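1. This is a predicted model, with the sequence first.
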Amino acid sequence: IFVLLIFLFRTLAGVFLPILLVIFSIIMTLGVAAYLGWSLNMLNIVLPLLLMVISLADSIHIMVSFYNYRQLDYTPKEAAKKTIKTLFIPCFYTTITTFVGFIALAASKLVPVIQFGIEAAIGVMIAFVLSITVLPAILVHIKGFSRLGEVNTRIINLLPKFANKHSMKITLIALTLIPVAAYFARQINIDTSFERNFKQNSDIRKSIRFYENNFGGALGLEMVLDSGKAGGAKEPQFLLKTLALQEWLESQDCCSRTLSLNDYLFEINAKLNEQQSQYYTVPNSRELVSQYLLLYSNGGPEEDLTDMISNDESKIRLSVTFKSRPAKQTSIWINKIKTELATNYQDLNATLTGRTIMFNNMDKYIQNGLISSFSLAFLLIILSFFILFKSVKYGMLAMFTSMLPVLIVGGIMGAFDIYLDFATMMVAAVTIGIAVDDSIHFLWHYVNTRRSGSSRNEAIEFAVKKAGRAIIFTSIILASGFLMLMFSAFIPTIFFGILGAIVVVFALLGDLLFLPAFMYLNSNRQKHLGHQNLKTHKLN
């Protein structure tokens, strides 16, 4: 980021001012999070880096515009006023769309995801306020200014010509990507396997494998078995039925061992009968069970079975050592257990819980969270487009070029078997808010130029030249920031970074190639129709 800012602005002010504002934004955001009592977790640990790259966008747009006006011989004060007047509305709406993308994550049922979304949304708003107020105020007092590179300008000037010349090919490529990406996106699998979150050589994954190989499983499945009456858990018939369930569970591939009140009673019964093997069984009377439990509880303050039997002795706990496997396989095993309980063990009134159930239910939360957060973000963003441009056509056009990168990422996830988890589920909602930002800047300049009387082609060229430089550099910085997450040891974070960078790259192509190409194609088509109508009129 530091190198890119040097390349873009070539002044100390141009390099350090945006970075200082971002640092203040991060500090204030973390301060708000601390005030709310939220601690760092596996998701929001990446928040400072993410805020750094996202928050730089407004600062870069403002500084590029400011230096452009300075090159046109505006005084610092005039350049600052002109910049704020020109960019306040587009910067405000880009902040709103990014804010919406993050705040939409609050629709999830996963607390870390909700906290991440709220913290990021707060950080984005803080960065906007500082960029639009503090940054111009400081720039006014800086006498020197950066002359933006001519090489960069020449490259940007070539983009509209390229898009115009190849408008049909570019449009066909964009339209072809839609069905291809949609086909592969349908193949995305959801998986919250804890082991899969870490690299093959990580200590955590090695520990999980060691535990699996030596202790039979790294997860726990808990059952609460209800006899239906006070003291019913001490009935030999109820305990024998529990024993039958334990034996069935231990015969399954998913389970290695079980533990219940029976195991304690077996040990007591055998010890009181000289460890004879025939006494490793359930006591044959309720009175004997009561005596054994009383004997065990009188053994000392540490000898307590309250975690194995309820106070009214109506329920007992059955713990199962469960193997860590992908979510799909775990779901099959859990459904098999539920079917067996409903078929042969109805009188035990079993309730399933534990980490295995929690991780398995997380898949449903992820799927529902993806749908709800993305839908909310989509609706709010498209509404903001209509309010900003007062045009359904421009709103739909901007949403198309912004949605395409998200759809492409979905296709990549399906094609390369990248699982949807609590981190990658955030990509769609977060990146659509980021992807539309540059579309807003492009269309803002285009629409205003058209309304001032310029032709379509002139407006497109002006929009690319006016916003192109800032769009390219903000996209490079965003992509670089996302790619920094590749150095994480947490695989969901790595994929979040890679997929986020891919969205940014395709959003850049969408804003500076796909969007102008669509407009040129439409303009050329209308010109062709106009010529045809003119010929028909002359013939008549």
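-> Done, it's in.

2. from here on, contacts and neighbour counts on C-alpha atoms
-> Noted.

3. Tell me which residue is most central in the protein.
-> Met426 (1.6 Å; Cα atoms, centre = their mean).

4. dump the residue contacts of it.
-> Applying Cα atoms under 8 Å, 6 or more residues apart in numbering to Met426 gives the contacts Leu105, Val113, Leu370, Phe496.

5. one more time with 10 Å
-> Contacts for Met426 (Cα atoms under 10 Å, 6 or more residues apart in numbering) come out as 101-102, 104-105, 108, 113, 116-117, 366, 369-370, 373-374, 420, 496, 500.

6. biggest separation within these, which pair?
-> Every pair in these was compared (Cα to Cα); the two farthest apart turn out to be Ser108 and Gly500, at 19.3 Å.

7. Quick check: longest helix in this protein by residues?
-> Longest helix in the chain, counting residues (DSSP state H): helix 355-389.

8. Who are the packing partners of that one?
-> helix 76-103, strand 219-226, strand 315-322, helix 327-344, helix 392-415, helix 425-451 (3 or more Cα pairs under 10 Å, 6 or more residues apart in numbering; DSSP states H and E).

9. List the buried residues of it.
-> Of the residues in helix 355-389, 356-357, 359-360, 362-363, 365-378, 380-382, 384-385, 388-389 count as buried by neighbour count, 16 or more other Cα atoms under 10 Å.

10. Also stretch 248-256?
-> Buried residues in stretch 248-256 (16+ other Cα under 10 Å): Leu249, Cys254, Cys255, Ser256.

11. mind listing which of those residues are in helices?
-> Per DSSP H, these map to helices at Leu249.

12. just curious, which of the buried residues of stretch 248-256 is nearest to Lys328?
-> Cys254 (12.8 Å).

13. More neighbours: Ser108 and Gly500, which one.
-> Gly500 (30 against 23; other Cα atoms under 10 Å).

14. Show the contacting residues for that one.
-> 405-406, 409, 424, 426-428, 430-432, 434-435, 478-483, 485, 494.

15. same deal with Ser193?
-> 324-328, 330, 356, 359-360, 362-363, 419, 421.

16. can you rerun that using 7 Å?
-> Arg325, Pro326, Ala327 (Cα atoms under 7 Å, 6 or more residues apart in numbering).

17. now Met28: how far from Ile170?
-> 43 Å (Cα to Cα, to the nearest Å).

18. higher neighbour count, the two?
-> Ile170 (22 against 16).

19. I'd say that one and Pro516 touch.
-> No. In this structure, Ile170 is not within contact of Pro516 by Cα atoms under 7 Å, at 9.7 Å.

20. Quick check: closest non-adjacent residue to His441.
-> Pro90 (5.8 Å; Cα to Cα, 6 or more residues apart in numbering).

21. this is the comparison structure:
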Amino acid sequence: MFTLKSRIIEFSIRRYRWIAVAITLFTLSTGAFIPWITMDTDPENMLEQSAPVRTFHNESKTRFALSETIVIGVVNEGHPDGVFSPETLSRVFELTKFATSLRWENPDKPGLYSGVIEADMIAPSVAEHMAQNGPGSIRFEWLMPRPPTTREQALAIRDKALSNPLLKGQMISEDGKALCLYLPLTDKLLSYKIYEALQGKIAELGGEERYHIAGLPVAECAIGVEMFTQMTVAAPLTMAVIFGLLYFFFRKPALIFLPMIVATVAVVSALGLMIAFGHPVHILSSMLPIFLMPIAICDSVHVLSDFFETYTPAKGRGQTIREVMGRLFTPILYTSLTTAAGFLSFVTTSIPPARVFGVFVALGVMVAWAATVLLIPAYVMFIPERVLANFGQAARAREKVSRLTRILHATGRFAHNQAKLVLAAMVALIGVAIWGMTQINVNDNYAKRFSTSHPIRQADTALNSHFAGTYTAYMVLEGKEAGSPTEHDVARIRAHLLEVAAGFENDPAAPRIARDIADSLPAWANQSETMAGFLDLAVRQIENRRTKIPEAKSAVLDELKTALELEKERLKPFKRPDVLEYMAGLQAHLHGAGLIGKSTSLADIVRKVHQELIDGTPQNHRVPETIQGVAECCMQYQQSHRPHDLWHFVTPDFMQANIMLQFPRGDSTLTEQTVRAANAYIATHQPPADLLVRWAGLHYVNLHFQETMFWEMLASFGGSFVIVFVMMVILFRSVLWGSLCMLPLTLTIGAIYGVTGLVGKDYDMPVAVLSAISLGIAVDFAIHFLERARQLQRETGSWGAALPHVFGEPALAITRNVLIVALGFLPLMVAQLVPYKTTAVLLFGILAFSGVMTLVGLPAVLTVCQRWLFGTTRAR
């Protein structure tokens, strides 16, 4: 009676033309969606749109009118005056003017322009210099209204810029060798278009200075461009190398196209279906072909290798492929299911691109399985018997293959004879791996996704060596609205009003008027739900009393009203001098800890304005002592050409403030350390007002994503590990054999991540995702090895007798798989994106190590534990 397995195999052999037509149509129909591909390089989309950190980030951008920014660095280390020569500043002036023109009208909304936001640009020609204009007044003027014509004029611009702590370290380097232009964007998706336009203009400028363009928006869009390059260049190169290795082993072009066809069917259909369902290609899903190809090729190489070893003209292609598929159908099915389970575990994460990636790679894995069990037998039936003349190991004993066979037999004998030594080495390896994993550093840095020779990586290095940092995060401080007035509040205000009235010595009615108002305060407090409402009611009541007393006596009411309004101002935390001093202390603490390069806040603006209002000397670079003084500084700053700049750091109601932090490196670990340091400072230094501290900025969003990715990928891997273990128990009908099958996987994961920690490689997205493919490939080899080992042990009667046979065709197939796929993916090392290089190195390591563990570790365990694993078996 035919089993389902036999029916599928017979159907693919007898209806091979139907199979070929159906798979071709399926591949073409799904691949037809690929031209509609869209790219998504926005790191925010690694989180759900409703994620609190993402929601608050966008709210903060709106609240403080913040924009994503492109940074243009100009560096001249050869000139004695650095970038402050008339020639360099003239070119900078021209480049700034060109940047202001990078705006395009929206065709769908006439009158609405997108591009560079000129009003928020920072550059020498649009930055302001503030200086004292006599006691109590400030003069605002453009720092460089026109290009200088003499060296003295250029150096004067440098000195003015360096005198402003708001510009030093941000627009101008402290050594004067570099300056930066900051171009805020209406839409960060325009960044690469602007990047290319700027590169074209820079090429026209000439000069000895060097120009660098950096900024997270540029890096994000550049990754999208590089992703297209890798998909169109590196992937075909990888397939070409794999094809060459297949030809080296099997020397029959008609057959070695098979794995490439299976891989193409899987990749094209999975990618096409993902696009058809409306999903953009993220940096994670752009690696779908890279992850899917080795999985698709592994199964087909097993089939091809077995076919190569067992084909004879006497049996013919039909009977040979029946035998091969009969032996491999179950192992291939289970390896595909375990791999699909590993990728489907991503569905449990809260990372949208990871869910999409997991679903469609799992879908591609099952398409690869279907193509393997249906298309390979069908394809073989298309090949005439004459084409297979001199094909197979029986007909062609090549020297290289026999040498490989001898090496494998020697490996088997070593694993058998030195089994206890191998087991001891495996135990030692586990110990080293555990220690190495404790050294893993969870970190991400967008600039480090580019190779060191890439212009964006070079720009990042150059600018962050001269400036305080091109990476920004925002510490948002929110004052809490005061609740109902307490008895203490009422008593304090009452005493203050009576004190004010006591100052009217020549008006005997003043104390009586003040006492009448003061006595009414408790009643007004009971009518108010908030402190602000209480003070507003008191002011209105004073205004009502104005009509009841002679005008000559109303002066005391004016003073009482002023006192209450001052109390209202005290409710606005970021007009209070003590709060601004606290902010300055927090900033100094973070800077002193070496965590940030620079910070800018309302406190910095107020201190600079106060300095110039007094006498311009350094000792007056401080926060005024009164609320009125702070208000005066803010009002003076708003007399400048750029009054809106104030609202980047405080809201108009002075209830929320923004501290902009600049980081000299893009590492998410640096942001994490800064957040911890800020929290520790706040915990040990009680703020003078009730403040809520929250964080925003892409740099902080990236940190939150890293933390989410680490724990959720770990949880999904743990869940899929359990699922795969259960499947192995079902496959082998034994908990012991199921556990043994998981051994190479466990050792491979431990070794790869142990080495990752020991060499200092950051645990980032590619490393996290590779755990899923580790699961699939390591279990793949173990399933094939153990399934054939059990079968041959039953046939021969003992493990010792079966060993030479196991290290024949089964070991050859595994070894060929390891060499073909591992070496085949090394060409990804030529990619400009580091995640592709990481994938190449780790795939090589995973395949090589899991192959060694399968061919050395498993036979050693089988040798030591054969009594428990095999029991007593007679040869058939």
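-> In hand now; what should we look at? The structure presented is a predicted model; accordingly, all values stated were derived computationally and were not measured.

22. Fetch the TM-score of the aligned pair.
-> Scored by TM-score structural alignment, normalised by the length of the first structure, the superposition of the two chains gives a TM-score of 0.84; 528 aligned residues with a Cα RMSD of 3.8 Å.

23. before we move on, back to that, the longest helix of the first structure to helix 76-103, inter-axis angle?
-> 140 degrees (axes from the mean of the first three to the mean of the last three Cα atoms, to 10 degrees).

24. how big is the angle separating helix 355-389 of the first structure from helix 425-451?
-> 0 degrees.

25. mean shift between helix 355-389 of the first structure and the second structure?
-> For helix 355-389 of the first structure, the mean deviation from the second structure after alignment is 2.5 Å (mean Cα distance after the TM-score superposition for the first structure).

26. Centre of the chain to that helix, how far?
-> In terms of Cα atoms, centre = their mean, to the nearest Å, the centre of helix 355-389 of the first structure is found 10 Å from the chain centre.

27. Also stretch 317-331 of the second structure?
-> On Cα atoms, centre = their mean, the centre of stretch 317-331 of the second structure falls 45 Å from that of its chain.

28. go on, stretch 860-876 of the second structure?
-> Counting by Cα atoms, centre = their mean, stretch 860-876 of the second structure comes out at 49 Å from the chain centroid.

29. now stretch 719-735 of the second structure
-> Distance, centroid of stretch 719-735 of the second structure to centroid of chain: 33 Å (Cα atoms, centre = their mean).

30. what's the answer for stretch 387-399 of the first structure, then?
-> 26 Å.

31. corresponding residues in the second structure for that stretch?
-> Mapping stretch 387-399 of the first structure onto the second structure (TM-score structural alignment) gives residues 730-742.

32. ditto for stretch 6-20 of the first structure
-> Against the second structure, stretch 6-20 of the first structure falls on residues 247-261 (TM-score structural alignment).

33. next helix or strand past the strand or helix carrying Glu196 of the second structure?
-> Assigned by DSSP states H and E, Glu196 of the second structure falls within helix 191-205. For helix 191-205 of the second structure, the following helix or strand on the C-terminal side (DSSP H and E) is strand 210-214.

34. residue range for that following strand in the first structure?
-> Strand 210-214 of the second structure covers no residues of the first structure once aligned (TM-score structural alignment).

35. Check the spacing between the closest residue in space to Val606 of the second structure that isn't next to it in sequence and Val373 of the second structure real quick.
-> With Cα to Cα, 6+ apart as the criterion, Val606 of the second structure has its nearest non-adjacent residue at 5.6 Å, and that residue is Cys633. Distance, Cys633 of the second structure to Val373 of the second structure, using Cα to Cα: 78 Å.

36. again with Ser285 of the second structure
-> 26 Å.

37. what do you get for Glu141 of the second structure?
-> In terms of Cα to Cα, Glu141 of the second structure sits 77 Å off from Val373 of the second structure.

38. The two: which is more packed in?
-> Val373 (22 against 15).

39. Now for Ala218 of the first structure: which residues touch it?
-> Ile208, Tyr211, Glu212, Phe322, Lys323, Ser324.

40. Map Asp226 of the first structure onto the second structure.
-> Asp226 of the first structure maps onto Glu478 in the second structure, by TM-score structural alignment.

41. isn't that match right next to Trp695, touching?
-> No. Contact criterion Cα under 7 Å: Glu478 of the second structure and Trp695 do not qualify, at 10.8 Å.

42. Okay, and the alignment partner in the second structure of Ile60 of the first structure sits in which element?
-> Matched by TM-score structural alignment, Ile60 of the first structure corresponds to Val301 in the second structure. Assigned by DSSP H and E, Val301 of the second structure falls within helix 288-310.

43. what angle do the strand or helix carrying Gly530 of the first structure and helix 425-451 make?
-> Assigned by DSSP H and E, Gly530 of the first structure falls within helix 515-539. With the same axes, to 10 degrees defining the directions, helix 515-539 of the first structure sits at 40 degrees from helix 425-451.

44. list the buried ones in helix 515-539 of the first structure?
-> So for helix 515-539 of the first structure, counting by 16+ other Cα under 10 Å, buried means Leu515, Pro516, Ala517, Phe518, Met519, Tyr520, Leu521, Ser523, Asn524.

45. ditto for stretch 6-23 of the second structure
-> Ile9, Glu10, Phe11, Ser12, Ile13, Tyr16, Ile19, Ala20, Ile23.

46. And the closest residue to Glu303 of the first structure other than its chain neighbours, how close does it get to Leu305 of the first structure?
-> Leaving out its chain neighbours, the residue that sits closest to Glu303 of the first structure by Cα to Cα, 6+ apart is Ser297, at 5.5 Å. Applying Cα to Cα, the value for Ser297 of the first structure to Leu305 of the first structure is 7 Å.

47. same check, this time on Ile208 of the first structure
-> Relative to Leu305 of the first structure, and taking Cα to Cα, Ile208 of the first structure is found at 29 Å.

48. of the two, who's got more company?
-> Per other Cα under 10 Å, whichever of Ile208 of the first structure and Leu305 has more neighbours is Ile208, with 18 against 15.

49. Excluding chain neighbours, what is closest to the more buried one?
-> Ala218 is the one closest to Ile208 of the first structure (Cα to Cα, 6+ apart), at 6.2 Å.

50. and what of His141 of the first structure?
-> Leaving out its chain neighbours, the residue that sits closest to His141 of the first structure by Cα to Cα, 6+ apart is Pro76, at 7.3 Å.
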